[in-house]
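Asker: turn this into a model:
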Amino acid sequence: MRTPMMRSRTCPDLLAPLLAFLFSSIFAVADPTDRLRAELENAHKASGAPGMAAATFDTKTILAQTQLGVRRADKKGDVEAGDLWHIGSDGKAITATLIARLVESGKLTWNTSLKEIFHDSVGNLHPQAQQITIQQLLSHTAGLPANPPDDLINEAHEAGDRNIRKQRMKIAMDALTKAPLSTPGTTFLYSNTGYIIAGAVIEELLGTTWEKAIAKEVFSPLGIKSAGFGAPSGSQPRGHQLSDDGSRQAVEVGYAGDNPAIYGPAGGMHLSLADWVVFLQDQMLGHQGKGRLLEKESYRKLHQPILNNYAMGWLAGKGGKVLQHDGSNTYWYATVTLHLDTGRGSVAVANDAGPKTGAAMHRAMARALQE
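Answerer: Alright, predicted model coming up:
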């Protein structure tokens, strides 16, 4: 508002352009795309990552999306808006959502035990492992090791995606014939093994691969078409690793540039930023009873913290009102945050997982979401 003092001390000929400048400056600072771009530039510079992309969104639309840098450090080619990004363990929430659909369809419950799922092999399972429940698998409270043994990982690398169901079942049986590292349900132990076994559960119940099941049950209903498995191929961004001299070296595509295919349910997928946002918007809409994949109570079940502020596929802060997760296969980095009370979220990705990348992206996205 202009006061009498302002009118008496300001030349009328200068007032209009002055106000125009002030208003344009205010809107420039407040513009979400400009803010996001500025913060991502800071993160890009601080991390040294070859390329980055980020988006902020609400339940209806993408508020801002931007990208910068190059697809690979050793060749020309800028990052583009529709590029594909490996999201690592951020995919655990997608696997957990598929499990929730199976719960709703009556194929299992959250308290179904692995004894009930793998009944044909139950004689080989350790007595404590038999009692591990679906909820414990997805909340990292099953007492399972972080990863399968090195010899089985090496064997899986050589096998690629051949006989993938048999490979995952072999991982499951190896883990479940041994005593859990802690009594199931009592301790938080982050476990990729648990999510690989969750994939084997899905395959046992549906008689198909986790890859086909996730495409049919999650991606297709949401209209997600860019999703794939392993590291992106073709002219898409490449993941990078640090060489001894500190430079970034592009890695291979597919499973040659990723963990072996058995890790898919734990974090072995890629997709475009816009398609990832579609899934995340559905997670937020679910709390309003407007999700397309699940009933309202199923979303809330997935997002309710159990131990160590971990829910099922999500780190859940503020009693489940803020969901967060990071993902990396050591060549890529991805981070997501959802504010369920305000219906706003952010994602950021990089084709690098250097020592400064994650922290730089966290700072950038926290600032980009500030009002």
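Asker: could you use CA atoms for every contact and neighbour count after this?
Answerer: Will do.
Asker: which strand or helix spans residue 301?
Answerer: helix 296-303 (DSSP states H and E).
Asker: to compare against the first, here's the next sequence to fold:
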Amino acid sequence: MILNRRQILATATAAVMTAASSARARDMAGFDAALQAAFDGAETPALGGMVVGPDGAIWTGERGVRQAGGATVGSDDLWHLGSNTKAMTAALYGRLVDMGQASWTATLGEALPDMPMDAAWTDMPVKQVMAHRGGLSDATALGQAWLMTARADPASLPDQRRTLATTMLASPPAGTPGTFGYANSNYILIGAIIERITGGSWEDAMRTELFEPLGIKTGGFGAPQGDQPWGHSGGRSIDPSGPVTDNPAALGPAGTAHISLQDYGRFLRVFLSDGAGWLKPETLAVLIQPVGEGQPPYAGGWITPPGQPWAQGVCLTHDGSNTLWYASTWVAPGIGKAFVAVSNDAQRGRPACQALIPGLIQAI
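Answerer: This is a model prediction of the structure:
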């Protein structure tokens, strides 16, 4: 039989597609096996995982139950991100830079010109605060007294954050400016700056400038409500309708977002595709560039750990928890992949998440 050129091309194309399909099936099987191995070795009620590419989620998987003794988790379920919200807040600020409403060179004095502040803060770069190198300490404004009363505060969330920012900046830095000191206060302050720029709440800015343009339908704040996974403490499920199921809402920019895995992939693809048309490439470059010296190297909501040859370049990572949930994210733009592990029990889920990530990386 003599084949013409069109038949040859069709046969070759079919062979390539078959090989690609087989390779994809092997990848999916490897990811599933990594998830099962991490879940089998843990006591967490549920464990979820995701691998992301430049176009979004490549694979997602989940094991376990929404609550102890309850229904199994599903592919569209919501997971609390904890401090992995910080990368979203930093990226939101970057979005405002691209819109001409904010600046990467701004100081606190310029960003909050009508706020009284100690002279030590006036010339502090906003980027330095974003990198936890401003000298802020949670003890200044987020102490036990605040935690005990914040949930009952009748003031609007922007007013609450402005009050917190005023308290933070009324005194000189509690830490050493330029030296890394992780504190949720840094991102509450960034949230207050975003609110001054937009004239609304950080939550509204997240919805209109991050969730909507990225096609995120499930993004929200606080413990997921309704027929969703519940957070756990020591194996005991915590009803999300109760009074203490998340940090006070005013802490939002530092760590209260929840989201489905697929939608989280829509955010992470921004870091795998030069901003995905949502951020300018030069803004993305700022967000992943560490600020200052010393360890750990920290950029816009991400740690950028050195010594990760598998990533073939810069690597971004962050873990988050509100003490009832756990999330771990690793992003490697050099290989066009991001890896996510989530659990609805912070204490028991942490080791499971930290076991799942390397399993997913090894499976690619």
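Asker: where does the helix holding residue 301 of the first structure end up in the second structure?
Answerer: Using TM-score structural alignment, helix 296-303 of the first structure corresponds to residues 281-288 of the second structure.
Asker: elements contacting the lengthiest helix in the second structure?
Answerer: The residue-count maximum for a helix in the second structure (DSSP state H) belongs to helix 5-40. For helix 5-40 of the second structure, the packing partners by 3 or more CA pairs under 8 Å, 6 or more residues apart in numbering; DSSP states H and E come out as strand 46-53, strand 56-64, helix 346-363.
Asker: from residue 322 of the first structure, how far off is residue 343 of the first structure?
Answerer: 10 Å (CA to CA, to the nearest Å).
Asker: next one: residue 90 of the first structure
Answerer: As for residue 90 of the first structure, its distance to residue 322 of the first structure is 15 Å (criterion: CA to CA).
Asker: which one of these two has more residues nearby?
Answerer: Neighbours were counted for residue 90 of the first structure and for residue 322 using other CA atoms under 10 Å; residue 90 has more, 24 against 19.
Asker: tell me the secondary structure at the aligned partner of the more buried one in the second structure.
Answerer: Under the alignment (TM-score structural alignment), residue 90 of the first structure pairs with residue 84 in the second structure. At residue 84 of the second structure the chain is in helix, as set by DSSP: H, G, I helix; E, B strand; the rest coil.
Asker: thought residue 319 was touching residue 84 of the second structure, still the case?
Answerer: Yes. At 6.2 Å, residue 84 of the second structure and residue 319 qualify as touching, with contact defined as CA atoms under 8 Å.
Asker: overlap in contacts of these two?
Answerer: Counting by CA atoms under 8 Å, 6 or more residues apart in numbering, the common neighbours of residue 84 of the second structure and residue 319 are 327-329.
Asker: next step: these restricted to helices.
Answerer: Of those, none are assigned to helices by DSSP H.
Asker: out of the residues you listed, who has the most neighbours?
Answerer: Of all these, residue 327 has the most neighbours under the rule other CA under 10 Å, reaching 29 neighbours.
Asker: these two touch, right, that one and residue 351?
Answerer: No. Residue 327 of the second structure lies out of contact with residue 351 (CA under 8 Å); the separation is 10.8 Å.
Asker: not counting its neighbours along the chain, what's nearest the spatially most central residue of the second structure?
Answerer: Compute the mean C-alpha point of the second structure, and by CA atoms, centre = their mean the closest residue is residue 84, 2.8 Å away. Nearest residue to residue 84 of the second structure, sequence neighbours excluded (CA to CA, 6 or more residues apart in numbering): residue 320, at 5.1 Å.
Asker: from what I can see that neighbour touches residue 81, true?
Answerer: Yes. If you go by CA under 8 Å, residue 320 of the second structure and residue 81 touch, sitting 5.9 Å apart.
Asker: higher neighbour count, these two?
Answerer: Taking residue 320 of the second structure and residue 81 together and counting by other CA under 10 Å, residue 81 has the greater number of neighbours (29 against 23).
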